[in-house]
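Visitor: Have a look; sequence and predicted model below, questions after that.
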Amino acid sequence: MAEVPIVVHPAIEQGGRAVVVRNEVAGLAHCDREVVEFLRRVGLPLSDDILDDPVWVEWRGGRAHDYEAA
């Protein structure tokens, strides 16, 4: 299986999730809007459903779109 270009890591204790784009840390996101902004900055094609597309995004630990620590 090919590696997905975007990985959203588990939420940290203070809230927020690290976002890695093409093996480079893009930043710490606290909402979907921030993830999309990181993707825009690196020039990835954006669509309304990119964050729910497993070809593009792997959500690790916790539920997708949840940015609070458990």
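Guide: Thanks, I have it. Residues are numbered from 1 along each chain as shown.
Visitor: C-alpha only now, for contacts and for neighbours.
Guide: Noted.
Visitor: can you pull out the helices in the protein?
Guide: Using DSSP state H, the helices of the chain run over 32-41.
Visitor: Show me the residue at the heart of it, geometrically.
Guide: For the chain, the residue nearest the mean C-alpha position is V8 (3.5 Å; Cα atoms, centre = their mean).
Visitor: quick one, what contacts the spatially closest residue to G16 that is not a sequence neighbour?
Guide: Closest residue to G16 apart from its sequence neighbours, by Cα to Cα, 6 or more residues apart in numbering: H30 at 4.3 Å. Applying Cα atoms under 8 Å, 6 or more residues apart in numbering, one finds that H30 lies in contact with 15-17, 67-68.
Visitor: dropping in the other structure now:
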Amino acid sequence: MADRVIVVYPPDAAGGRRVRVDGTILGRARDLRALTEYLRRAGLDGIGDLDVVRSTLIEWRGGAPENWNPA
């Protein structure tokens, strides 16, 4: 995962957060479980919810991993 660029954007009005890996938008995650699934589909096999929360490689914009509500 060290060579991947992962960005999770602020929650939108519906509470989804856009997910980008290596410049490609994967979609909008509505919770941590959905985000983890997007990352697995992007080739990050074996990643779990706890890995996502603890990872320093994910750039969380507009809120921490527990923030899924619009501002």
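Guide: Arrived safely, thanks for sending. Please read these numbers as outputs of a predicted model, since none were measured by experiment.
Visitor: Which two of the contacts of H30 of structure 1 have the greatest separation?
Guide: Using Cα to Cα, those reach their maximum pairwise distance at R17 and E68, which is 8.2 Å.
Visitor: isn't V19 of structure 2 right up against D31?
Guide: No. With contact defined as Cα atoms under 8 Å, V19 of structure 2 does not count as touching D31 (11.3 Å).
Visitor: more neighbours, these two?
Guide: The neighbour count for V19 of structure 2 versus D31, taken as other Cα atoms under 10 Å, is higher for V19 (21 against 16).
Visitor: Skipping adjacent residues, who's closest to that one in space?
Guide: Counting by Cα to Cα, 6+ apart, V8 is the residue found nearest to V19 of structure 2 once chain neighbours are left out, at 4.8 Å.
Visitor: Surely the one you found touches A64?
Guide: No. Using Cα under 8 Å, V8 of structure 2 is not in contact with A64, being 9.4 Å away.
Visitor: ok, the residue mapped onto L39 of structure 1 from structure 2 - contacts?
Guide: Matched to structure 2 by TM-score structural alignment, L39 of structure 1 sits across from L39. L39 of structure 2 makes contact with 45, 47, according to Cα under 8 Å, 6+ apart.
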